[in-house]
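A.B. asks: Next one to model:
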Amino acid sequence: MSDILVLGGAGQVGTELRAHPWPEGVRVHAPTRAELDITDAAAVEAALNERAFAAVINTAAYTAVDKAEVEVEAAWRLNALAPAILAGATKARDIPLVHVSTDYVFAGTKAEGAYEPGEPVDPQNVYGASKAAGEMAMRANPRHVILRTAWVVSPHRGNFVKTMLRLAGERDRLTVVDDQHGCPTSAADLAGALAAVTLRLASDRDAPTGTFHYVNDGATTWCGFARAIVEGAARRGGRPVPVEGIPTSAYPTPARRPSNSRLSTDSLAQAYGLIPRPWQAALDEILDRLVGPSRA
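C.D. replies: The predicted structure follows:
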């Protein structure tokens, strides 16, 4: 029996990791925040002493991007301090550590193309800075993999798909930013990638380590994504409301948003053979669960 510790099990990705079809003999432990505070070094040490974990997956994060601009300490505790504690504790026990990070570690100003994992980070807000610091801390454990992702959606918790579905049911027209580009990502697909990487790290000491990206294939804007959601819902009986594109300047937020959140997954494909499916296919699967099967 292989025991794997999943942190952040109540979030979108953590929920999908708990539901993932793990191989027989793998047992997933996903303590709640009340059961394990990962910003408490003594609590982490005690948890890792309970059993011989084959690996640890950290999906826990402070992700309220705008609130982070004022709740700075809270963001840094969960996004930077906790990874440092986890890296030290797992390194001491020779346990592989897999960590989820974000496109926000980059400036998001790249004119063309997708960001590669090795490009310099340059976060533009508190959330991004705290996540970049967490990445640095994670690298203290030589047996680590960092998976950066972006635009994560699922049938669970709050996310862009659920927000657009709600607004489409309430309003006759939607206005959505159309000059920020990125790659929508299914939490279920990301969980599958995390599981594959984790199992390999746990069974192969020579498995590739370092920083990689995982997003679904293809890119769009928030407006393009919203149109796909509304159109997909309409095929399932939802209201076909129009979606109008607006510039970022028309929708100011406390935290600066990247104009380019595209992430290249080429290095992950080379290292682990993981090829993400198109984001449109992943979206259809989510809409099937949230709205129902397509009628078209």
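A.B. asks: When you work out contacts or count neighbours from here on, use the C-alpha atoms and nothing else.
C.D. replies: Will do.
A.B. asks: For residue 133, see how far away residue 76 is.
C.D. replies: In this view, residue 76 and residue 133 are 8 Å apart by C-alpha to C-alpha, to the nearest Å.
A.B. asks: same deal with residue 186?
C.D. replies: Taking C-alpha to C-alpha, one finds residue 186 at 25 Å from residue 133.
A.B. asks: And these two? Which one has more around it.
C.D. replies: residue 186 (31 against 17; other C-alpha atoms under 10 Å).
A.B. asks: how about the nearest residue to the more buried one, chain neighbours excluded?
C.D. replies: residue 153 (5.3 Å; C-alpha to C-alpha, 6 or more residues apart in numbering).
A.B. asks: go on, residue 284?
C.D. replies: According to C-alpha to C-alpha, 6+ apart, the nearest residue to residue 284 is residue 232 (7.0 Å).
A.B. asks: Show me what the helix or strand harbouring the one you found packs onto, helices and strands only.
C.D. replies: In this assignment (DSSP states H and E), residue 232 forms part of helix 222-234. Contacts defined by 3 or more C-alpha pairs under 8 Å, 6 or more residues apart in numbering; DSSP states H and E place helix 222-234 against helix 160-170, strand 174-177, strand 243-246, helix 279-290.
A.B. asks: another one to check against the first:
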Amino acid sequence: QRIMMDATASRLFTKAVVNSDVLGRVVAYVDMDFRGGEEFSYIPHLRSAYVSMLGFTAGRDVTTFCDLEAVPETIDHEGPNAYNFRFATLLRYEVDFWQKHFTFGVAAEMPVVSGTYNDNFLPLAQRVPDVPVYLQYAWGRNRQSHFRASAVFRNMYLHNARTGNNTSLFGWGVQASAHIELGEFFTIYGNGIYGEGITPYIQDLTGSGLDFTPDPMNPEKIQTMPMWAWQASGQLNIIPSRFWISGGYSTAYVERENGYYSENQYRRGTYIYGNAFFQATANCRIAAEYLHGSRKNRNGAMGEANRLSLMVQYSF
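C.D. replies: Reported below is the predicted structural model:
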């Protein structure tokens, strides 16, 4: 048990907008927080830095695989463990059509690979970008509700020390996500993901070394790991735009493939939360949040944690 007071989530941003006769609306955006180092170090950290025009976005932004409206607001900056909020260096194209009911997006993004190696397989610099793509259908007077289908394709490079050749593994993932407003007072959120070798796109599995592992039955082979995750949540607007509460359940799971590589390998994690937000003034927001998280390994070892968070936010 411990108490923490933290202001590293404070953010600074700058945004420039130019309306060009040739290029249309051109937006340049940069923002940062103070999570760039060890805990409580307050080292500046670049979150976003991009330019967008004519439907193209170039620079650093939230990955195209992430549906930004598929979860309610949380104090926890990472959000549910089945979510995929992460930043990537990218080149993206998005376009609306059919009276803005449909949106299509595709991108090339800098890959981040987290695999488990052995004496037969060694890491290599990556050569092929990740390619996420999505198609979204929106409805409502202001297109405020939507359903989105997404996919991501990966080609992960590594070196086979036994043969002396470089090799690659194919990773892929699919996602369904939704944001559904049921009138003024209640909103439903959710997303579900399934794939192989896609740990950067599932919050709880990022950096876990499970994009691929050596085959437990034959260490001269290597294999991508199948995994899935889902979350569902809801928000009740008690006083719309002034006071609202939300909560949800989220889980992530790594399947076995020819058994499992190690006994302490991740098996399943869960994330349960509830919060309340109060917009005290146009600039000041106050919130409280409870989180319960758990993780279970392949050998049955399990850990649990609880957290109560309070937030005061002033925007200017």
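A.B. asks: Tell me how the two chains score on TM-score.
C.D. replies: For these two chains in superposition, a TM-score of 0.31 is obtained (TM-score structural alignment, normalised by the length of the first structure); 158 aligned residues with a C-alpha RMSD of 6.5 Å.
A.B. asks: thinking again about what came up before, quick one, the helix holding residue 232 of the first structure and helix 160-170 angle?
C.D. replies: 60 degrees (axes from the mean of the first three to the mean of the last three C-alpha atoms, to 10 degrees).
A.B. asks: orientation of helix 222-234 of the first structure relative to helix 279-290 in degrees?
C.D. replies: Put simply, helix 222-234 of the first structure runs at 50 degrees to helix 279-290, going by the same axes, to 10 degrees.
A.B. asks: got the buried residues for helix 222-234 of the first structure?
C.D. replies: 222-234 (16 or more other C-alpha atoms under 10 Å).
A.B. asks: Tell me the first helix or strand C-terminal of the strand or helix carrying residue 45 of the first structure.
C.D. replies: Element membership of residue 45 of the first structure [criterion: DSSP H and E] is helix 41-49. Going down the chain from helix 41-49 of the first structure, the next helix or strand is strand 55-58, by DSSP H and E.
A.B. asks: And the next helix or strand after that following strand, what's buried?
C.D. replies: Note on strand 55-58 of the first structure: by DSSP H and E, the next helix or strand toward the C-terminus is helix 72-76. With burial defined by 16+ other C-alpha under 10 Å, the residues of helix 72-76 of the first structure counted as buried are 75, 76.
A.B. asks: just checking, what packs against whichever helix or strand comes after helix 72-76 of the first structure?
C.D. replies: Downstream of helix 72-76 of the first structure, the next assigned helix or strand under DSSP H and E is helix 82-92. Under the contact definition 3+ C-alpha pairs under 8 Å, 6+ apart, helix 82-92 of the first structure sits against helix 41-49, helix 126-138.
A.B. asks: To residue 193 of the first structure, which of the ones you listed lies closest?
C.D. replies: Residue 193 of the first structure lies closest to helix 126-138 among these, at 18.4 Å (C-alpha to C-alpha).
A.B. asks: could you check the angle helix 82-92 makes with the closest one?
C.D. replies: Interaxial angle, helix 126-138 of the first structure versus helix 82-92 (the same axes, to 10 degrees): 10 degrees.
A.B. asks: From the contact counts, what lies against the helix or strand following helix 126-138 of the first structure?
C.D. replies: Note on helix 126-138 of the first structure: by DSSP H and E, the next helix or strand toward the C-terminus is strand 144-149. For strand 144-149 of the first structure, the packing partners by 3+ C-alpha pairs under 8 Å, 6+ apart come out as strand 97-102, helix 126-138, strand 210-213.
A.B. asks: need those in TSV with distance to residue 28 of the first structure, can you?
C.D. replies: Listed next are these as TSV, based on distance: least, C-alpha to C-alpha, whole Å:
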stretch	distance to residue 28 of the first structure
strand 97-102	14
helix 126-138	21
strand 210-213	23
